[in-house]
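Participant: Build me a model:
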Amino acid sequence: MQRTQSLLLARLARANPTSVFLVTLLLVLVALFAPGPVGAVLLLALAAALVALLSTTWSVQAPQTRVVRLLMLTLLVTAALAKLL
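Facilitator: Alright, predicted model coming up:
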């Protein structure tokens, strides 16, 4: 591991992609079925984690990937705000 790499990023790189997908899917489903503000807070917490991950990996992503990730993030935040109202 290089000195510039974060320990958190090294752990994330070793994570099983299927497990990460399933845990994220479970979190989204719980947030969507949870009542009003509770679900919105869960969705916003997930969005905040994705913003942190997106900002960390921004420089190594292709422009097409950046657009898709920003679109997904926008949809997630929109769903959270709609759930608040």
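Participant: From now on I want contacts and neighbour counts done on CA atoms only, so please keep to that.
Facilitator: OK.
Participant: name the helices or strands packed onto the helix or strand hosting residue 44?
Facilitator: Residue 44 is part of helix 36-57 when elements are defined by DSSP states H and E. Using 3 or more CA pairs under 8 Å, 6 or more residues apart in numbering; DSSP states H and E, the elements in contact with helix 36-57 are helix 17-33, helix 63-84.
Participant: Residue 80: neighbour count?
Facilitator: Residues lying near residue 80 (other CA atoms under 10 Å) number 25.
Participant: want to put them side by side, so please do this one too:
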Amino acid sequence: MQRTQTPVLSRLARLNPTTVFLAALVLVLVGLFAPGVAGGVLLLALAAGLVWLMTVTWAVQARATRMLRLVMLTLLIAIALAKLL
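Facilitator: Predicted coordinates for the structure are as follows:
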């Protein structure tokens, strides 16, 4: 393990990408279909985790990937805020 790598990132790197994608998809769908505040809070919690992951991996991502991730994160946060209101 590199000096700058945390144990959490090491564990995330070993996970099956398909499983992680499906788990995130389930969280998003539950957040979208959950009524009102519960769905908004779940989506905001998911967005917070994604913000943390983006800040950690920002330096190694291509410019196009960064922009796409920012757009998707902005959409997720906008939907979460709309559910809260």
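Participant: Got a TM-score for the pair?
Facilitator: Overlay of the two chains. TM-score (TM-score structural alignment, normalised by the length of structure 1): 0.97; 85 aligned residues with a CA RMSD of 0.6 Å.
Participant: ok so, going back, if you count neighbours, what's buried in the helix holding residue 44 of structure 1?
Facilitator: 36, 38, 39, 40, 41, 42, 43, 44, 46, 47, 50, 54 (16 or more other CA atoms under 10 Å).
Participant: quick one, which of the helices and strands packed on helix 36-57 of structure 1 is packed in tightest?
Facilitator: Comparing these by mean neighbour count (mean count of other CA atoms under 10 Å), helix 63-84 ranks first with a mean of 15.
Participant: so how far does that one sit from its counterpart in structure 2?
Facilitator: Averaged over the aligned pairs, helix 63-84 of structure 1 sits 0.4 Å from structure 2 after superposition, using mean CA distance after the TM-score superposition for structure 1.
Participant: Identify the residues contacting that helix?
Facilitator: Residues from elsewhere that reach helix 63-84 of structure 1 (CA atoms under 8 Å, 6 or more residues apart in numbering): 36, 37, 39, 40, 41, 43, 44, 47, 50, 51, 54, 58.
Participant: So for structure 2, the centremost residue is which one?
Facilitator: Centroid-nearest residue in structure 2, with CA atoms, centre = their mean: residue 50, separated by 2.9 Å.
Participant: give the contact list for that one.
Facilitator: Counting by CA under 8 Å, 6+ apart, residue 50 of structure 2 has contacts residue 73.
Participant: That one and residue 3 of structure 2: what is the separation?
Facilitator: Residue 50 of structure 2 sits at a distance of 23 Å from residue 3 of structure 2 (criterion: CA to CA, to the nearest Å).
Participant: repeat for residue 35 of structure 2
Facilitator: 43 Å.
Participant: which of those two has more neighbours?
Facilitator: Each of residue 35 of structure 2 and residue 3 has its neighbours counted (other CA under 10 Å); residue 35 has more, 12 against 5.
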